[in-house]
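**Student:** Okay, predicted coordinates and the sequence, questions at the end:
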Amino acid sequence: MSRLITVSQNAQSGFTVAIDGPAAAGKGAISRAVAAHFGFAHLDTGLLYRAVGRRVLGGLDPVTAAQSLDPADLVAPDSLRTAQIAEAASRVAVIPEVRAALVDFQRAFARRLGGAVLDGRDIGTVICPAADVKLFVTASPEVRAARRLKELCDNGFETDFATVLADVRARDARDGGRATAPMVPAEDALMLDTSMMAVDEAVAAAIAAVAARRAS
């Protein structure tokens, strides 16, 4: 097994914020807001897997698709947010060789000067186990399904709540039960349940956590 490359605050690696959690919990919006507030770079690591998933839907082998991924594949991220691509991303994400191919890209991003926010499912546990701040953003499956349904409908996709809820639960089971890098909170992560929170409340809580760590 290769040695984990830890990421911490120092003159070379800047300040790293790891934000994990299941789909539609709000981690994306929170991560973007935290990055903007502090002037950090932001990486939605889920887009890496979505980009691989899209390439697989186009006929490529999953491992080949991951190993040959190019930054240009992340352009126009909205095109990667379809239900079909999300399903493909969840399926390729359980393949150890796919995850290994994308690890170096994520760790290099996390070490950049000026600070970085990475959101995903294994940032605080695998990619950046020594991140300066770790948050685990979650919400009930029903709340997350309602949010995802609205997002899909707003983008012109036809579906229903029962279908989306089943997809959310199935994805949670895959992400949390995979043998490699399962989606679990880091032991030292701050838990942030957004089920009953407005977006601005969740963002404020996350910003406060990061500010407190930077001031310590």
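**Tutor:** Yes, it's here. Residues are numbered from 1 along each chain as shown.
**Student:** make it CA atoms for all contacts and neighbour counts henceforth
**Tutor:** Fine.
**Student:** Is there a neighbour count for Leu118? I'd like the number.
**Tutor:** By the measure other Cα atoms under 10 Å, the count of residues near Leu118 is 33.
**Student:** er, Asp132 actually
**Tutor:** A total of 18 residues lie near Asp132 under the criterion other Cα under 10 Å.
**Student:** who's in contact with the residue nearest in space to the middle of the chain?
**Tutor:** Centroid-nearest residue in the chain: Gly120, 1.8 Å away (criterion: Cα atoms, centre = their mean). Contacts for Gly120 (Cα atoms under 8 Å, 6 or more residues apart in numbering) come out as Ile19, Asp20, Gly21, Asp44, Thr45, Gly46.
**Student:** excluding its backbone neighbours, what's nearest the last one?
**Tutor:** Meaning Gly46. Residue nearest to Gly46 in three dimensions, not counting chain neighbours: Gly120, with 5.7 Å by Cα to Cα, 6 or more residues apart in numbering.
**Student:** and the comparison structure, right after this:
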Amino acid sequence: MDKKITIAIDGYSSTGKSTVAKQLAKELGYIYVDTGAMYRAVTLYVMRKLFVTDTNFDEESILRHLPFINLKFVFDEELGHGEIYLNKENVEKEIRLLEVSKHVSKVSALPKVREMLVKLQKEMGKDKGVVMDGRDIGTVVFPDADLKIFMTASTEKRAERRYKELMEKGENISYDEILENVKERDYLDTTRKDSPLRKADDAIEVDNSNMSLEEQYEKVVKLAKDKIAQVSA
């Protein structure tokens, strides 16, 4: 019988980590955990409280309210994966808006926020058989993950994908604004003091700048199945 493994998928924003992680979890019958959705849900909560706006960042109030934030993934049979619930409300669509994207890196950089969510993430993956994607899964959450994948793509290609995605959702946004947001998030993600985005030494890099979704999926599935065969031998 095949042994279950822990799969960590890290990488830059808009590299399609969540898409491929969902597909992979479904293929393997594993639990999928979108850690980016967790940080976005926290960001949405503090934005609703007006602790974070374009002109305000009230760190003290953010930290004081962390105990009131309850996050849970609820499995949707029709979709084949879980969606994020913030205090019993499905916020999956709202957390993907550009307004949340603008602020999520700053909120994620707060050590107390990361501490709370990393603890939750470790708990979710303790029994293996999990595919988790984010920024620090292979370096901080699961440094001993059996398989670590690091997703990357050119800045322009990522901005283009994000632009198309938001346009399809009916958001009135310019490509330049998206490009600026992608660059800013890269800077904040890679320079924050607490667990910055970086490729783990033993991670396999997948640059999907010129890959189709199908090519990307096939590559990642092969990496996973090869690793499972290796640990099960």
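**Tutor:** Sure, I can see it. From a predicted model like this one, the values you see are computed outputs, not experimental measurements.
**Student:** quick one: TM-score?
**Tutor:** Scored against TM-score structural alignment, normalised by the length of the first structure, the superposed chains reach a TM-score of 0.90; 203 aligned residues with a Cα RMSD of 1.4 Å.
**Student:** returning to what we had before: for the contacts of Gly120 of the first structure, which ones persist in the second structure?
**Tutor:** Mapped onto the second structure and checked by both residues aligned by TM-score structural alignment, their matches' Cα atoms under 8 Å, the contacts of Gly120 of the first structure keep the contacts Ile19, Asp20, Gly21, Asp44, Thr45, Gly46.
**Student:** out of the residues you listed, which are buried?
**Tutor:** Taking 16 or more other Cα atoms under 10 Å as the criterion, what is buried in these is Ile19, Asp20, Gly21, Asp44, Thr45, Gly46.
**Student:** Among those, which ones are in strands?
**Tutor:** Ile19, Asp20, Asp44 (DSSP state E).
**Student:** Can you say which helix or strand has the corresponding residue of the first structure for Ala25 of the second structure in it?
**Tutor:** Matched by TM-score structural alignment, Ala25 of the second structure corresponds to Ala35 in the first structure. Secondary structure from DSSP states H and E places Ala35 of the first structure in helix 27-38.
**Student:** can you tell me how far Ile62 of the second structure sits from Lys49 of the second structure?
**Tutor:** 9 Å (Cα to Cα, to the nearest Å).
**Student:** Compare these two (neighbour count), which wins?
**Tutor:** The neighbour count for Ile62 of the second structure versus Lys49, taken as other Cα under 10 Å, is higher for Ile62 (23 against 13).
**Student:** Spit out the contact partners of whatever residue of the first structure lines up with the more buried one.
**Tutor:** Alignment note (TM-score structural alignment): Ile62 of the second structure maps to Pro62 of the first structure. With contact set as Cα under 8 Å, 6+ apart, Pro62 of the first structure has these partners: Val52, Gly53, Arg55, Val56, Val92, Val98.
**Student:** Which ones among the residues you listed lie within strands?
**Tutor:** Residues of the contacts of Pro62 of the first structure located in strands (DSSP E): none.
**Student:** who wins for most neighbours among those?
**Tutor:** Val52 (33 neighbours).
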